[in-house]
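S.K.: sequence? don't have it. structure:
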């Protein structure tokens, strides 16, 4: 089967799945919707694996689409290494999410609608990664945003879910406005929107007429406008505020949004345009990514909602990837995107299993000692968390090491004292904070509060390892063969849907999928496909290890003290409380945006307080910061008066026009019509039908002719 047919059938089954599942209203078939969706994902993975991609050149398929004057824009499918890995990754993550969802939402009345939305989401993301030009990508970009709106607001009867969905949708529309401007500017610069045309040599330098902007400056502006769209989609400063609220949707949907679809679309787009990212634009992108990663990690440290910790963690790790693209380490960023997809999806699904077990309780302070209740989930969570932290034998160790190496090389290229050095510093701080909040989460959720997490992990791992060795020894021992086999069979039998899903993602979070060497990223096959910096600083893993140990010691002690205070009803006071509230509320950025919004609408006297309370902005507006009254005065004293004057002038002119129309135009027309009517009446009398009158007229005409001839001659 040729690539064109494979892609067509692959996209077609997801689109058909969306329509089919959405139409399943019968309660019997609703329960089968999850398994129908899983079959669709399996078929999609089979189709994708049969797609052969050249390793040295791109493969593209074009169809006639738009003709605008001399400009032709084709509907183009571009398949290269960047497309291929995302194409497979999206469908693998979607498979595990769907499998987990079959149990998580088994009693939900809208289960068929949920799986329909998932299939549309996957279809939209696949269309985005296959897009061969910016305009086509923009269409699927918007469709991905719409699907996220549907999934975040899936439980539409919940007020918080509705508000979160609307917020995500509106914030992303703000970013999309910047992206649209960037698309127009790139079209002006290159005269084309195809990604393979975006190379500096194709720049049309004769098409520029902008004052104070060189061609390179305009290209920098265009890239930054595109990056404006990325800041919304991939939750970067200053438009990252929607992502923590997006946790109101079902947890498996959050896993898909955070791991391989919505939020990584921005990183994917930056990778697509990476050949034309100028040095100035790259520095801005890297600084924004680094700063975002630190601020989000600080906020994650002070969260108590198990999902919000992971949400801020996603923002932080996306900052890592964005910074990597800005530094030019595209291969390392994509490698981290791939590893992050597995371990973050695993973490979210483990969190979903915990929430399900706790009857939808999400406050980590009310959990604890779940290692005994959910052992499989704990070990999967432990592996995925270790990968997020970047510990050896995990894929995260390799990808974070490659990014940190690129950051140190980038920061020290122009000497030790320059603004670029901020990038590795910020990423190092983020690595420490990542270890801190993940250890804090493990202690709160899984361990007994009086136990040391180090001892607990070591003892639990030792028991598990000894049990596994004993089982293998029993299998190898002929006398106890049945006993060993029985243990293995019983273990597999007792695995539930949740367990299978998280185990699969935990296995994918280890090193062996990407490299044969768990201690060095130099042997990673992924980086051989994508260009990457060959620089390797051997001291970086040791520094990361020291930061982890430091975070482990500090995090456990502070977490234990924090839980003790919670149980005793004690709260932080003074400057400590202020910093806690500042970080927990993500530096009040959300409140700031709400305040700015309300500054431009009604004043305190006219805002409906119940409406303000309904959208959680009570007290956001304050009289001394309000701009609305000033605009109201301008509107009343200037705009309204100007409109009144113009209205009176228009009315006066209309009266004059009416008189002219009545007296002159209508009068003239009426007089002409009446004159013609009278003339017609008179002429009509001559056509009476009396022969004697016709003979009399004929005699008169003859006499006139005779008289004229006499006068002439």
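M.R.: Right, received. Where do you want to start? Computed from a prediction, not measured in an experiment: that's the story for all the values here.

S.K.: going by C-alpha atoms from here, please, whenever you check contacts or count neighbours.
M.R.: Fine.

S.K.: which parts of this protein are strands?
M.R.: Secondary structure of the chain (DSSP state E): strands at 59-68, 71-79.

S.K.: now residue 412: closest residue in space that isn't a chain neighbour?
M.R.: residue 421 (6.3 Å; CA to CA, 6 or more residues apart in numbering).

S.K.: ok so, going back, just the strands of the chain: most buried one?
M.R.: Neighbour counts (mean count of other CA atoms under 10 Å) averaged over each of the strands of the chain peak at strand 71-79, with a mean of 18.

S.K.: what is that one packed up against?
M.R.: Contact here means 3 or more CA pairs under 8 Å, 6 or more residues apart in numbering; DSSP states H and E; on that basis strand 71-79 packs against strand 59-68, helix 111-130.

S.K.: what count of nearby residues applies to the residue nearest to residue 412?
M.R.: Taking other CA atoms under 10 Å as the neighbour definition, residue 421 ends up with a count of 19.

S.K.: and the strands of the chain as JSON lines, adding distance to residue 42?
M.R.: Rendered in JSON lines, the data for the strands of the chain read as follows (distance: least, CA to CA, whole Å):
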{"stretch": "strand 59-68", "distance to residue 42": "24"}
{"stretch": "strand 71-79", "distance to residue 42": "21"}
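
S.K.: nearest to residue 191 among the helices and strands packed on strand 71-79 would be which one?
M.R.: strand 59-68 (12.3 Å; CA to CA).

S.K.: and for the closest one, what's in contact with it?
M.R.: Strand 59-68 has contacts (CA atoms under 8 Å, 6 or more residues apart in numbering) with 4, 53, 72-80, 132.

S.K.: can you do 10 Å?
M.R.: For strand 59-68, the surrounding residues in contact (CA atoms under 10 Å, 6 or more residues apart in numbering) are 3-4, 52-53, 72-81, 130-132.

S.K.: also stretch 696-708?
M.R.: The contact list for stretch 696-708, computed with CA under 10 Å, 6+ apart, reads 686, 691-695, 709-711.

S.K.: nearest to residue 159 among those?
M.R.: Using CA to CA, the contacts of stretch 696-708 come closest to residue 159 at residue 686, 88.0 Å.

S.K.: and the top helix by length along the chain, what's buried?
M.R.: Assignment by DSSP state H gives helix 159-190 as the longest helix of the chain. Applying a neighbour-count criterion of 16 or more other CA atoms under 10 Å, the buried positions in helix 159-190 are 160-173, 175-176, 178-190.

S.K.: next up, a second structure to put side by side with the first:
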């Protein structure tokens, strides 16, 4: 508890200091770049390069703030854990790795922080040490290794340009446009793996095997947002045509996650798919050219998504560990504060005026209406907004409406959740007022978008349609009769993320497993063993037996050698 309190105070104080510092940097239009050379060889030098501007400082303050509240939340959620301090140390390492990614302007040190996120996230995903968590941890680690390899190739391209600091490289991009084009492709690939865009989406719901505080931290402000932040930093490079085709991948990710969440019954997985949908929204608006709006939605999403996971953790913690929403219902009476916080975060996710999510999502929707030149982009985007409202309403009806249907016979209550409720209420306050405060002080030039009335009201129309659809499908049951079996298979396909988990694991692992079997038989149990340990053992055994026979029969051997020598000499004399 002492460790949790110390980390909470340090993170909270650091958050407020960095927030006000970021505002002063924003209004002063100030940017500080610190570089310290570690070593140099040939024409390259390895430097510790730190960038301090309003974006890095504000994002760091949000990470510190959410992390401090999650640390307090974890002190009660994980109180039965015998190794609570080890869990807190892992969380702190996770946050520090994110700090390296945010504050570094050198791609080599960004890779160090990037790998730190991957390593610590693997340790946190497998924290409960069962087969499900092991599989999820390996899928998470291997999916993110694709992004690590992309950054390594990006480092090679930047070495061609003479520096690993993107702040200095992006200024002279007209000189070597071809190299920068390929560099931008690999940066986008790295961001898509870390932010779980199609076809790398399978690992994000699988990472729900981690404890709920870890899920709250990962899905709000750290691991999955690192890809969007990396794109924000390389935004001037991606103004080239490299990112124009990637908007469709993000749109499909947004649509797939929203559709799957409407047919999913696992509470944490629904919220994870919600995160995937919002990441797709950030990528869409970024690839359409509005990097500030993508960053603004990233900050607002961190507030209400952390709160949503914390509310889900209180419910799971209090109903015996069940995560299936079909075994919940009527929880508004035993969980009044949790229900209020859950509603605040869900309504903010839906973009209800005038919560924090409204200020970012409404601007994003209007910017898409203004900038998208394709009806496919417009249609898929607004359908995905309706799906977001739909699964949010469905989740509220399943969990808090109806009758109590839990398998646990004990009375569920939030009475013993003091620290968790306090951190949730503070975060709910930010989810209500944080958006208005950020939009007032965070943009030196206000956004003013002029659209026809029909396009202006399109967001409200899709929200109302989503409310109706979500309420209707909350009572939709799929039976095992022959008439509805095809609907069952369709729902399994949709909620299974279009078979992406199978394609990401079975289709790739079969080749590696067959190659592993071949190398095991042909190499490890084959010629390397024959000429290696087994052959050496056979040679040593033969030598031992030979010398043992010599020692045991030395008199006979001496007579045989003398007689053989005499016969040889006689034969030689006769010849």
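M.R.: That came through, no problem. What you see is a predicted model, and the numbers here were worked out from it, not measured in a lab.

S.K.: which pair in the contacts of stretch 696-708 of structure 1 has the greatest spatial separation?
M.R.: Greatest spatial distance among the contacts of stretch 696-708 of structure 1 (CA to CA): 691 and 711, at 30.5 Å.

S.K.: the longest helix of structure 1 packs against which elements?
M.R.: Identification of packing neighbours for helix 159-190 of structure 1 by 3 or more CA pairs under 10 Å, 6 or more residues apart in numbering; DSSP states H and E yields helix 134-152, helix 215-233, helix 242-245, helix 609-614.

S.K.: the inter-axis angle of that helix versus helix 134-152?
M.R.: Angle, helix 159-190 of structure 1 to helix 134-152, by axes from the mean of the first three to the mean of the last three CA atoms, to 10 degrees: 170 degrees.

S.K.: residue contacts, the residue lying closest to residue 254 of structure 1 once chain neighbours are set aside?
M.R.: In space, not counting the residues next to it along the chain, residue 254 of structure 1 is nearest to residue 247; the distance is 6.4 Å by CA to CA, 6+ apart. By CA under 10 Å, 6+ apart, the residues touching residue 247 of structure 1 are 152-153, 160-161, 164-165, 253-255, 305, 307-308, 310-311.

S.K.: now distance to residue 578 of structure 1 too, for the helices and strands packed on strand 71-79 of structure 1, in CSV please.
M.R.: Shown next, in CSV, are these (distance: least, CA to CA, whole Å):
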stretch, distance to residue 578 of structure 1
strand 59-68, 55
helix 111-130, 40
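
S.K.: ok, which of those comes nearest residue 261 of structure 1?
M.R.: helix 111-130 (6.0 Å).

S.K.: that closest one aligns to what range in structure 2?
M.R.: Taken onto structure 2 by TM-score structural alignment, helix 111-130 of structure 1 occupies residues 84-103 there.

S.K.: that stretch against structure 1, how far on average?
M.R.: Once superposed with structure 1, the aligned residues differ from stretch 84-103 of structure 2 by a mean of 0.9 Å; criterion: mean CA distance after the TM-score superposition for structure 1.

S.K.: I'd assumed residue 327 was in contact with the residue nearest to residue 412 of structure 1.
M.R.: No: assessed by CA atoms under 10 Å, residue 421 of structure 1 is found out of contact with residue 327, at 11.6 Å.

S.K.: what do those two both touch?
M.R.: 407, 409-411.

S.K.: what number of residues lie near whichever residue in structure 2 pairs up with residue 305 of structure 1?
M.R.: Under the alignment by TM-score structural alignment, residue 305 of structure 1 pairs with residue 266 in structure 2. The local packing of residue 266 of structure 2 (other CA under 10 Å) involves 15 other residues.

S.K.: same question, the one 10 residues further on
M.R.: The number of residues packed around residue 276 of structure 2, counting by other CA under 10 Å, is 29.

S.K.: pretty sure it sits against residue 201.
M.R.: Yes: using CA under 10 Å, residue 276 of structure 2 is in contact with residue 201, at 7.8 Å.

S.K.: common neighbours of the two, please.
M.R.: Common neighbours of residue 276 of structure 2 and residue 201 (criterion: CA under 10 Å, 6+ apart): 195, 253, 256-257.

S.K.: need the residues you listed in a markdown table with distance to residue 98 of structure 2, can you?
M.R.: Listed next are those as a markdown table, based on distance: CA to CA, whole Å:
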| residue | distance to residue 98 of structure 2 |
| --- | --- |
| 195 | 14 |
| 253 | 24 |
| 256 | 28 |
| 257 | 25 |
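
S.K.: related to what we said a few turns ago, now the match of residue 305 of structure 1, nearest residue through space, not along the chain?
M.R.: residue 324 (4.7 Å).

S.K.: for residue 80 of structure 1, give me its contacts.
M.R.: Residues counted as contacts of residue 80 of structure 1 (CA under 10 Å, 6+ apart) are 53-60, 130.

S.K.: what's the counterpart of it in structure 2?
M.R.: Using TM-score structural alignment, residue 80 of structure 1 sits opposite residue 53 in structure 2.

S.K.: just residue 92 of structure 1 next, same as before
M.R.: Per TM-score structural alignment, residue 92 of structure 1 is aligned with residue 65.

S.K.: and if you look at residue 231 of structure 1?
M.R.: Residue 231 of structure 1 maps onto residue 192 in structure 2, with residues paired by TM-score structural alignment.

S.K.: so who does residue 170 of structure 2 touch?
M.R.: 180, 234-237.

S.K.: between the residues you listed, which is closest to residue 297 of structure 2?
M.R.: When the contacts of residue 170 of structure 2 are ranked by distance to residue 297 of structure 2 (CA to CA), residue 235 comes first, at 15.9 Å.

S.K.: what's the nearest residue to that closest one if we skip its chain neighbours?
M.R.: Closest to residue 235 of structure 2 by CA to CA, 6+ apart is residue 291, at 7.0 Å.

S.K.: surely residue 94 of structure 2 and residue 217 touch.
M.R.: Yes: at 9.2 Å, residue 94 of structure 2 counts as touching residue 217 under the criterion of CA under 10 Å.

S.K.: residues in structure 1 aligned with stretch 141-149 of structure 2?
M.R.: With TM-score structural alignment as the criterion, stretch 141-149 of structure 2 aligns to 169-177.

S.K.: now what about the matching stretch, what contacts it?
M.R.: With CA under 10 Å, 6+ apart as the contact definition, stretch 169-177 of structure 1 has outside contacts at 138, 141-142, 145-150, 152, 163-164, 166-167, 179, 182-183, 225-235, 239-243.

S.K.: nearest residue to residue 463 of structure 2 other than its sequence neighbours?
M.R.: residue 386 (5.6 Å).
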